[in-house]
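Peer 1: My questions are about this predicted structure, shown below with the sequence.
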Amino acid sequence: MPALLIELLNRGSFAAFGDVIMLEGARHYPINQGTTERYHALTSADTADQGGQTIISLFRGQPRALPMEITIMERHPLGSQAFIPVTQNAEDEYLVVVAPAGDFKVEHLRAFLGRGFQGVNYAKGVWHHPLIALHQVSDFVVMDRIGQGRNCDELFLQTDLWLTDDSLDRARKSAT
C-alpha cells in the first residue's frame, strides 16, 4: 500500500499551510509582576470575511488506527482554523494532512506528526484532513469562524494513499 511520508511538524516545513503554535522559539516576556510568562501572538485568526466572527470551541477526537487511507479533505475558504491540543504530554501525538489552498492536487498532499506541545493554524483555504488523534481520546481547543457564507468545502477522494505505522515510526526516528 502506498504510504504518505510523515514529517515532523515544525514552523519551516508547515509555513506554506499556516502556523505552528508552540512555545519553543516564540517571543515571550514576563507579566503580572513577574509571576507569568506571556508567549505573545503565537498565531492570529483570519475570520472576518463576509462578517465572520472568531469563536473558540473544544473538539474531542477519537483515536484512529493506522493504517488509515486518506479519503476526505476539507477546507475553510472564509477563515483560518486553529487546533491546539489540551495536554502537557509531548508523547500525545496527532497527524496533520494538508495540501495547498487552491485547486486540490493529490500529489501535493503532505503529512506531519504533531506532538502535545504543538498546535496548528490552517491558513484560509488550505486543504486539510479532519482531526486525526492517535493512541487515545484527545481534546483540542479550536479557534475558527462562525458567520454567513459557506465556509466548509469537503472533497471525497480515492487516493490509495495511506498513513502507516512504518511512516509514523520513520518520522519519530527522525526526531532523535
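Peer 2: Received the coordinates, thanks. Numbers count the residues shown, from 1 in each chain.

Peer 1: only C-alpha atoms for contact and neighbour calcs from this point on.
Peer 2: Noted.

Peer 1: What residues sit buried inside whichever strand or helix holds Ser167?
Peer 2: Element membership for Ser167 (DSSP states H and E) is helix 165-174. Within helix 165-174, the residues scored as buried using 16 or more other Cα atoms under 10 Å are 167-168, 171.

Peer 1: And it, what does it pack against?
Peer 2: Contacting helix 165-174 under the criterion 3 or more Cα pairs under 8 Å, 6 or more residues apart in numbering; DSSP states H and E are the following elements: strand 6-8.

Peer 1: Next up, the contacts around Arg75.
Peer 2: Neighbouring residues of Arg75 by Cα atoms under 8 Å, 6 or more residues apart in numbering: 124-128, 151-154.

Peer 1: same question, Gly147
Peer 2: Here Gly147 is in contact with 50-53 (Cα under 8 Å, 6+ apart).

Peer 1: now the helices for the chain?
Peer 2: For the chain, the helices defined by DSSP state H cover 11-14, 165-174.

Peer 1: One more to weigh against that first structure:
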Amino acid sequence: MKKLCISPLTRAAFAPFGEVIMTDGAHHYPINQGTTERFHALACADTHSENGQTILSLFRAQPRQLPLPITIMERHPLGSQAFVPLTQNEADEYLVVVAPAGEFDENKMQAFLCKGLQGVNYAKGVWHHPLIALHKISDFIVMDRIGHGHNCDEITLDGSWVLA
C-alpha cells in the first residue's frame, strides 16, 4: 500500500488544481445600503461553450471512514467544477484528492484536508476523487457544466493508494 499524505488546504498549495473558495483573505465590501457584505469573485466558473451552460446543484455526501483506498479518479475536460459546503462550522471537514490535468499520473496525486468554511473549484481537466465527506452527512452546492459533449472521464485505480 502507498500512503497518500493529507495536507491542509491553502490557496497556494491548491493553485495548480484550481481555486480555494473561502472568505478569509477575500476582497470584500458592503452592499445593499450596508446590510450585506459581498465577498467578491471567490472563484471563476470556466464552463462557457456554445453547447453547455453553468448549473448549480446540491450534493449530499455520506461520511467516509479512514483509511480509505483510492480506487477511482475523474476529470471534467469541458468545464470547472466547484464544491461549496453548506456549513458555517470549521470542524465539518472533508477531503479532496487531486492530480494535475493531462495524462493521469498517480505519483502526482495530492490530498488536502478542507475545513467546513472552505470550498474548492477544480480547474478544467484536473483529476479528482469523488466527494469525500468526513464525520457526518454533508451538503454541498456544486457548480458545474451541463450540455453536449463528453465531460466526465473516469479511471479505476488498483486501490494501492490509501488515505490514512
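Peer 2: The structure has been received and is ready for your questions. All of these numbers come straight from a predicted model, not from anything done at the bench.

Peer 1: follow-up on the earlier one: could you dump the helices of structure 1 into JSON lines and include distance to Ile21 of structure 1?
Peer 2: Shown next, in JSON lines, are those (distance: least, Cα to Cα, whole Å):
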{"stretch": "helix 11-14", "distance to Ile21 of structure 1": "8"}
{"stretch": "helix 165-174", "distance to Ile21 of structure 1": "19"}
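
Peer 1: Minimum distance to Ile146 of structure 1: which of those has it?
Peer 2: helix 11-14 (24.9 Å; Cα to Cα).

Peer 1: what's the mean gap between the closest one and the aligned bit of structure 2?
Peer 2: Following the fit onto structure 2, the mean deviation recorded for helix 11-14 of structure 1 is 0.2 Å by mean Cα distance after the TM-score superposition for structure 1.

Peer 1: so how far is Asn51 of structure 2 from the residue most central in space within structure 2?
Peer 2: For structure 2, the residue sitting closest to the mean C-alpha position, by Cα atoms, centre = their mean, is Val120 at 4.0 Å. Distance of Val120 of structure 2 to Asn51 of structure 2, given as Cα to Cα, to the nearest Å: 25 Å.

Peer 1: follow-up on the earlier one: now structure 2: which of the contacts of Gly147 of structure 1 match?
Peer 2: Contacts conserved in structure 2 for those, using both residues aligned by TM-score structural alignment, their matches' Cα atoms under 8 Å: 51-53.

Peer 1: Kindly indicate the member of the residues you listed with the most neighbours.
Peer 2: Among the kept ones among the contacts of Gly147 of structure 1, Gly52 has the most neighbours (other Cα atoms under 10 Å), with 18 neighbours.
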